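Enquirer: fold the following, please.
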Amino acid sequence: MKLFTFFNSSASYRVRIVLALKGIDYDALGVNIRNGEQFREDYLRRNPMAVVPTLITDNGQDIGQSLAIIDYLDRRYPAPLLVPDDERQRAQVLEIALAIACDIHPVNNMRVLRYLSDELKVSDAEKKRWYAHWIEQGLSAVERLLEQADSGDYCVGGRVTLADCCLIPQWANAKRMGCELSAYPRCQRVYQHCTGLPAFIAAAPEHQADVIPV
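Expert: Prediction:
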């Protein structure tokens, strides 16, 4: 398999975590989205949305969108299963994962922040306020969902699920952006535990071949 990725893209980070958890070997191909490499014609043929990640599967299929990639991997390589079969836990995992991937991440990703700066001429201070607002709105809800799920070291139950794979990259980006995160102790506990696990360490942005030094 081949994964087109960018080191601190949270969507790429999610998929790298899943690949590591499932022990799947793959070639990582860096796409520098800061420099616009995602708009190259050869890449657009694989991913018309011009985003990362994109997975080339072992049968040659191109899959864009991180959740579609993870669904494919969870069906093809079900150990460990990241979306539980149990109906209650499945709903809890998906609710948390989608709250992050569909509500928090889309309004704070790089292309949105660039549009705010480049097209709407929003100042850096206003852009940071935008980012912090949606983090506060989103993580406040996720914190309540974790309380309903009786979270501990993991978001739901006693093992890694898709919810953890989505939360850790989002939390890491919020930290990087200097957001105030003390109001979310359940999220923080999950982050502190999971980032010490081998798969999460291997998938971390600072350990990627395409990392760009600050």
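Enquirer: every contact and neighbour count from this point should use C-alpha atoms.
Expert: OK.
Enquirer: can you pull out the strands in the chain?
Expert: Taking DSSP state E, the strands of the chain run over residues 2-5, 27-30, 54-56, 62-64.
Enquirer: contacting residues for Val107?
Expert: Taking CA atoms under 8 Å, 6 or more residues apart in numbering, we find Val107 in contact with Trp134.
Enquirer: now with 10 Å?
Expert: Val107 makes contacts with Leu113, Trp130, Tyr131, Trp134, Ile135, as judged by CA atoms under 10 Å, 6 or more residues apart in numbering.
Enquirer: from the residues you listed, which would you call buried?
Expert: When those are checked for burial by 16 or more other CA atoms under 10 Å, the buried set is Leu113, Trp130, Tyr131, Trp134, Ile135.
Enquirer: now intersect these with the helices, please.
Expert: If you go by DSSP state H, those have Leu113, Trp130, Tyr131, Trp134, Ile135 in helices.
Enquirer: and for comparison, fold this next one:
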Amino acid sequence: MKLHTFFNSSTSYRVRIALALKNVPYDTLPVNLRKQEQRAAGYVAKNPSAGVPLLIDEDVQLSQSLAIIDYLDATHPEPRLIPADTLARARVLELSDAIACDIHPVNNMRVLRYLQDVLGATDDQKNAWYQHWIREGLTAVEALLARYGHGVNCFGDAPTLADCCLVPQVANAQRMGCDLSPYPRVMRIFEHCNTQPAFQQAAPAQQPDYSL
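Expert: Below is the predicted model:
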């Protein structure tokens, strides 16, 4: 397996966590988003979304982190990250989508760059934008965890897709200086996950393309 990734990409981070949890070996192929390498013609030919991650498994090419993790669950089912039980699956997807669909898309690098480069937002305005959507999104995540969460992870004592999504999003929010004190359940899970070897292995600072 090969993974096109960028160390600071939260979507790549999700997939790296899943691969580490499943103990699946892979080759890292860095794509520097800061240098716009994802827009090179050869890369776009493989990934029309012009982003990361992109997983290559022999003749299979997959972009979109949640699709990749679902594929990994099918091809490497232990440990399972998306439950088979109907309601448990729905709860895990509900929380994962609250992060992957509501928070991340409006706060990723290309959106923040557009705000500044095209719309002329100042650094203060960009940061206010980012922090607004973190507050909106993590307030919902905290409420879902209060209602349905249990155990040391989001749902029980083993990680799921929800944890794969939560940890990178919180890491990004910390990097952007967000106040995370209103989300004690989120932070408890984040801190627990970061004591686990798979999450440590997948962290940005452990990647071969890591830079400050």
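Enquirer: can you give me the TM-score here?
Expert: Laid over one another, the chains give 0.98 as their TM-score (TM-score structural alignment, normalised by the length of the second structure), with 212 aligned residues with a CA RMSD of 0.7 Å.
Enquirer: ok so, going back, of the strands of the first structure, which is nearest Ala149 of the first structure?
Expert: Proximity to Ala149 of the first structure (CA to CA) singles out strand 62-64 among the strands of the first structure, at 29.9 Å.
Enquirer: what comes up buried for that closest one?
Expert: By neighbour count on 16+ other CA under 10 Å, the buried set for strand 62-64 of the first structure is Asp62, Ile63, Gly64.
Enquirer: hang on, the earlier thing: so which of the strands of the first structure is the most surrounded?
Expert: Scoring those by mean neighbour count under mean count of other CA atoms under 10 Å gives strand 54-56 as the most buried, with a mean of 24.
Enquirer: so His150 of the second structure is in contact with Gly156, correct?
Expert: Yes: with contact defined as CA atoms under 10 Å, His150 of the second structure reaches Gly156; the gap is 5.1 Å.
Enquirer: skipping adjacent residues, who's closest to Asp150 of the first structure in space?
Expert: Closest residue to Asp150 of the first structure apart from its sequence neighbours, by CA to CA, 6 or more residues apart in numbering: Val156 at 7.2 Å.
Enquirer: ok, now how distant is the residue lying farthest from the centre of the first structure from Leu113 of the first structure?
Expert: What lies farthest from the middle of the first structure is Lys121; by CA atoms, centre = their mean that is 27.4 Å. Distance of Lys121 of the first structure to Leu113 of the first structure, given as CA to CA, to the nearest Å: 11 Å.
Enquirer: before we move on, what about Asp62 of the first structure?
Expert: As defined by CA to CA, Asp62 of the first structure lies at a distance of 27 Å from Leu113 of the first structure.
Enquirer: what do you get for Asp210 of the first structure?
Expert: Asp210 of the first structure sits 22 Å away from Leu113 of the first structure, taking CA to CA as the criterion.
Enquirer: same question, Glu126 of the first structure
Expert: Glu126 of the first structure is 11 Å from Leu113 of the first structure, where distance means CA to CA.
Enquirer: do Leu82 of the first structure as well
Expert: Leu82 of the first structure is 31 Å from Leu113 of the first structure, by CA to CA.
Enquirer: cheers, nothing more for now.
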